[in-house]
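> Let's see this in three dimensions:
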Amino acid sequence: MDIRHLELLRDLREQGSLAAVAATTHRTPSALSQQVRTAQRAAGTRLVEPDGRRLRLTEAGELLADGADEVAAALARVDSRLEEHRGQPIGTVRVAGLPSGLTALLPGVFASLSDSSVTLEVTDMDLAEQDYAGAVADADIVVAHSLTSDVPAGTEGLGRTVFLREPLDVALPQGHPLTERAALRPRDVVDETWIGVPEHFPFDTVLQRIGDATGRTITPRLRMRDNQLIAALVAAGEGIALLPRFTTRPGDGLALRPLTGVHSERWIVGLSRPDRAERAAVRLVTQRLVEAGRALIG
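Down below sits the predicted model:
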């Protein structure tokens, strides 16, 4: 059985349609359909069957899809040993993830790789926590975050590496009365005008915890994804917000204060498919990301 057939079955199980797999792997649905037919001839049995507008795997298809990561990881380990024999990792590593996490970690990683034969391709994306697992189909390392655990939702079965635990501070306009306090509690901030993130994004979890701790509900005046835009609006006096400590620069009208009394920190985590995590170049970049995280917390 061709490893590409196993990987296609795995992708079909995860994404449910040839069109979805085609979009993430930059191929055409017709080419993938031909590949499925070839795989079924090689296996001597049906591997997929219709399920409404989607495709689902047969028992035989499930069996082969289960082996995709195992076989690919074994091949990657062999490639990795060959790279080590040559003297150093080589190749391109595709990194994707949340902009604030990449901002905190990547500058140091680029510098540390300057004398290596590894190059980085970087894509920024801001997703709901449960959507980061799906991004591993198109990247070697996905930098994700979680407010509830060091294992983001839906990442079971993926390789996971914690890069950083980062506090989320309360961002205030300079001159706000609360800036006179060294730290803030839920009851101090629950009645303020808030600028939040979209619902189901990790930072929104902390606002829910503040509400639970005080018996009230926080309804943000605005919801948006971009931390720099949020910081600019806070500095302009349009509300307060939660912003990550290591990638938010106080000054220019902005002050940060720690939040106590509720859990208010996030895990920044690297996610990889097991086979890709075995590549020597991916392992090198993962280690550099770990080192960059350690450098931030001193």
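> When you work out contacts or count neighbours from here on, use the C-alpha atoms and nothing else.
OK.
> Spatially nearest residue to residue 218, not counting backbone neighbours?
residue 211 (6.1 Å; CA to CA, 6 or more residues apart in numbering).
> Confirm that the one you found sits in a helix.
Yes - counting by DSSP: H, G, I helix; E, B strand; the rest coil, residue 211 is part of a helix.
> mind listing the strands in the chain by residue range?
Remark: strands assigned in the chain by DSSP state E are 48-51, 54-57, 90-97, 117-124, 141-146, 159-173, 195-196, 222-223, 241-244, 254-257, 265-272.
> could these go into TSV alongside distance to residue 282 and mean neighbour count?
Output for those, formatted as TSV (distance: least, CA to CA, whole Å; neighbours: other CA atoms under 10 Å):
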stretch	distance to residue 282	mean neighbour count
strand 48-51	32	14
strand 54-57	30	18
strand 90-97	6	20
strand 117-124	9	15
strand 141-146	7	30
strand 159-173	11	22
strand 195-196	34	23
strand 222-223	35	15
strand 241-244	26	25
strand 254-257	35	22
strand 265-272	9	25
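> Reformat those as a markdown table; add distance to residue 7.
Shown next, in a markdown table, are the strands of the chain (distance: least, CA to CA, whole Å):
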| stretch | distance to residue 7 |
| --- | --- |
| strand 48-51 | 14 |
| strand 54-57 | 13 |
| strand 90-97 | 18 |
| strand 117-124 | 22 |
| strand 141-146 | 18 |
| strand 159-173 | 17 |
| strand 195-196 | 39 |
| strand 222-223 | 38 |
| strand 241-244 | 37 |
| strand 254-257 | 46 |
| strand 265-272 | 15 |
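> Alongside the first, I'd like the structure of this one:
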Amino acid sequence: MLNWERLRVLATVAEHGSIGAAAAALHVTGPAVTQQIRKLEREAGTALVEPEGRGMRLTTVGWIVAEAADEAGGKIAAAEHALTELDGRAVGPLRIGALHSSFRLLLAPALHTLALRHPDIVPSARSGGGALDMIPLLLSHDLDAVIIENWSSLPVRMPPRVRLHPLVDHDVVLAVGSGHPLASHERITLSEVRGQAWAACPPGTDHHEAQLHIMRRHDIEVDVRFVADDFPTQMTIVAGGLAVSLAPRAAVEGFPGVRLLPVSPTVTRTIAVAIRGGLPSPAVTALVDALREVVQVLPGQTPASGIWPEPGR
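The predicted structure follows:
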């Protein structure tokens, strides 16, 4: 009999394209993935992977088995969904990942709504740097939903098994100290911002990479001298005249000592909830609904257009 956990490992290799990428998604080592596949091959009585350069690829039989495992996973998820809907209630654990800024702005009030309306949901949440960190946790079933961002200057491509529910669009502005020479501008062209020290989120996060990408498109190499996980800390640095930063207006509006300048060309950030494909559980549906309500009542929020921008658009 074929072991289900080993089948799930093989399906993950098929989805991510390599042993290393599958290991990262499953939070295990590459040798551990290889060992599970070898055991599965012994159970199947045939080769499921074959050498390709310095790595491996699935054999024809491997692809057939992986697709069957993926279909089985979908049916199991549907069965779990049906079980939770037996009495029409949203119940059980709900594991959420969120950006640092979205945790405070959107998720916290949404969790309050869930506690009032769905007391049988048991939520847990963790903050993260962006899609690169959290989407693998979603696909490996370590998280049930993640709140991620998409910058129009560097759109994020989602794996096929991820469904997105855009929530809100934020204008991105250049934040400078109120005493900064650029503070007298009504609007700033990004090509004008040269020779500045910058504040940003850590390397690898969506904010950091998007900021570097858009400035490099204007032939400006960003000198990131101050790295902080959250926008309030960055704005403290900006207010002190030590750096400038590109930031979503909604995350930094009203910060004392900071002037926010509209930028040209326009840059936007879209916040969305990412969930796995298939039928969402009642708890996940309740979370998406609660987040949409938060967007409707928070001042200064623009509900998302419903479109997740593709690269180049």
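> List the contacts of the residue nearest to residue 218 of structure 1.
Applying CA atoms under 8 Å, 6 or more residues apart in numbering to residue 211 of structure 1 gives the contacts 186, 190, 217-218.
> Would you mind measuring from it to residue 170 of structure 1?
Separation of residue 211 of structure 1 from residue 170 of structure 1 (CA to CA, to the nearest Å): 15 Å.
> How about residue 204 of structure 1?
Applying CA to CA to residue 204 of structure 1 and residue 170 of structure 1 gives a distance of 13 Å.
> same thing with residue 152 of structure 1?
From residue 152 of structure 1 across to residue 170 of structure 1, the span is 23 Å (CA to CA).
> before we move on, what about residue 253 of structure 1?
For residue 253 of structure 1, the distance to residue 170 of structure 1 - CA to CA - is 14 Å.
> next one: residue 252 of structure 1
Separation of residue 252 of structure 1 from residue 170 of structure 1 (CA to CA): 16 Å.
> and what of residue 271 of structure 1?
From residue 271 of structure 1 to residue 170 of structure 1 the distance is 28 Å (CA to CA).
> Residue 8 of structure 1 too?
Distance from residue 8 of structure 1 to residue 170 of structure 1, counting by CA to CA: 45 Å.
> for structure 2, which helix is longest?
Secondary structure of structure 2 read by DSSP state H shows that its longest helix is helix 60-84.
> average distance between it and structure 1?
For helix 60-84 of structure 2, the mean deviation from structure 1 after alignment is 2.5 Å (mean CA distance after the TM-score superposition for structure 1).
> tell me the contacts of the residue most central in space within structure 1?
Centroid-nearest residue in structure 1: residue 144, 2.2 Å away (criterion: CA atoms, centre = their mean). With contact set as CA under 8 Å, 6+ apart, residue 144 of structure 1 has these partners: 97-98, 101, 129, 132, 152, 268-271.
> Tell me which residue of structure 2 matches up with residue 290 of structure 1.
Matched to structure 2 by TM-score structural alignment, residue 290 of structure 1 sits across from residue 292.
> which non-adjacent residue is nearest that match?
residue 167 (6.2 Å).
> I'd say that neighbour and residue 287 touch.
No - applying CA atoms under 8 Å as the test, residue 167 of structure 2 and residue 287 come out as separate, 11.9 Å apart.
> ok so, going back, between the contacts of residue 144 of structure 1, which is closest to residue 177 of structure 1?
Nearest to residue 177 of structure 1 out of the contacts of residue 144 of structure 1 is residue 101 (CA to CA; 30.1 Å).
> surely that closest one meets residue 267?
No - the pair residue 101 of structure 1 / residue 267 is not scored as a contact, 9.8 Å apart, by CA under 8 Å.
> Now the common contact residues for the two.
Common contacts of residue 101 of structure 1 and residue 267 (CA under 8 Å, 6+ apart): residue 145.
> and the residue nearest to the residue nearest to the centre of structure 1 when sequence neighbours are not counted, what does it touch?
Excluding the flanking residues, the one nearest residue 144 of structure 1 by CA to CA, 6+ apart is residue 269, at 5.3 Å. Residues in contact with residue 269 of structure 1 (CA under 8 Å, 6+ apart) are 143-146, 150-151, 160-164.
> do you know how far residue 269 of structure 1 is from residue 98 of structure 1?
Note on residue 269 of structure 1: its distance to residue 98 of structure 1, by CA to CA, is 10 Å.
> Mind listing the shared neighbours of these two?
Residues touching both residue 269 of structure 1 and residue 98 by CA under 8 Å, 6+ apart: 143-145.
> ok, of those, which one's closest to residue 15 of structure 1?
Looking across these and measuring by CA to CA, the closest to residue 15 of structure 1 is residue 144, at 19.5 Å.
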